[in-house]
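# A predicted structure for the sequence below; I have some questions about it.
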Amino acid sequence: MAEECLQQEKPYAFSSPSAVATLLTQLAMGQGSEDNINVILW
C-alpha cells in the first residue's frame, strides 16, 4: 500500500514517506488498533 501511494501520479501521490507513514497510522487507528502502532518504511 505504501509503495502504491508513493508511485501514484499527482494530485493523488503522497509527497514523502512521512506522509505515507501518517496515513498508515491513521488507517490502523481507524480500524480499532490502539496499542503500540509503529510504521517503518524501508
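Alright, I've got the coordinates. Numbers count the residues shown, from 1 in each chain.
# hey, let's count contacts and neighbours off CA atoms from now on
Fine.
# roughly how far apart are A2 and G30?
Taken as CA to CA, to the nearest Å, the spacing of A2 relative to G30 amounts to 17 Å.
# who's more crowded, those two?
Here A2 and G30 are set side by side on neighbour count (other CA atoms under 10 Å), and the busier one is A2, at 14 against 10.
# The closest residue to that one other than its chain neighbours: which element?
In space, not counting the residues next to it along the chain, A2 is nearest to V20; the distance is 6.1 Å by CA to CA, 6 or more residues apart in numbering. Following DSSP states H and E, one finds V20 within helix 17-30.
# Presented hereafter is structure B, for comparison with structure A:
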Amino acid sequence: MVGADTLGNLAIVLRDLGKARDAEPLLRRALAINEQVHGPDHP
C-alpha cells in the first residue's frame, strides 16, 4: 500500500511537470488517508 506522503510527493512532481490534472486525484487520496489516520481536524 502506498502511503499518503508518497502520494503527495508524486503529486508534487506531476504538478511541477505541468500535469496538475494527473496530480489532483493523488492529492485528494493523500488527504483522505491523512484524515482517516489523524482525523479531519488535524493540522
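That came through, no problem. Everything numeric in this text was worked out from a predicted model, so none of it was measured.
# Can you calculate the TM-score here?
Remark: TM-score between the superposed chains equals 0.43 [TM-score structural alignment, normalised by the length of the first structure]; 26 aligned residues with a CA RMSD of 2.6 Å.
# picking that back up, helices and strands around the helix holding V20 of the first structure, which ones?
Applying 3 or more CA pairs under 8 Å, 6 or more residues apart in numbering; DSSP states H and E, we find helix 17-30 of the first structure packed against helix 2-7.
# Which positions within the helix it packs on qualify as buried?
Using 16 or more other CA atoms under 10 Å as the test for burial, helix 2-7 of the first structure gives 5-6.
# could you pull out the helices for the second structure?
Under the criterion DSSP state H, the second structure contains helices at 4-16, 20-38.
# Can I get the ones you listed in JSON lines including mean neighbour count?
What follows is those, written out as JSON lines (neighbours: other CA atoms under 10 Å):
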{"stretch": "helix 4-16", "mean neighbour count": "16"}
{"stretch": "helix 20-38", "mean neighbour count": "15"}
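# hang on, C5 of the first structure packs against V20?
Yes - with the criterion set as CA atoms under 8 Å, C5 of the first structure and V20 qualify as a contacting pair; they are 6.9 Å apart.
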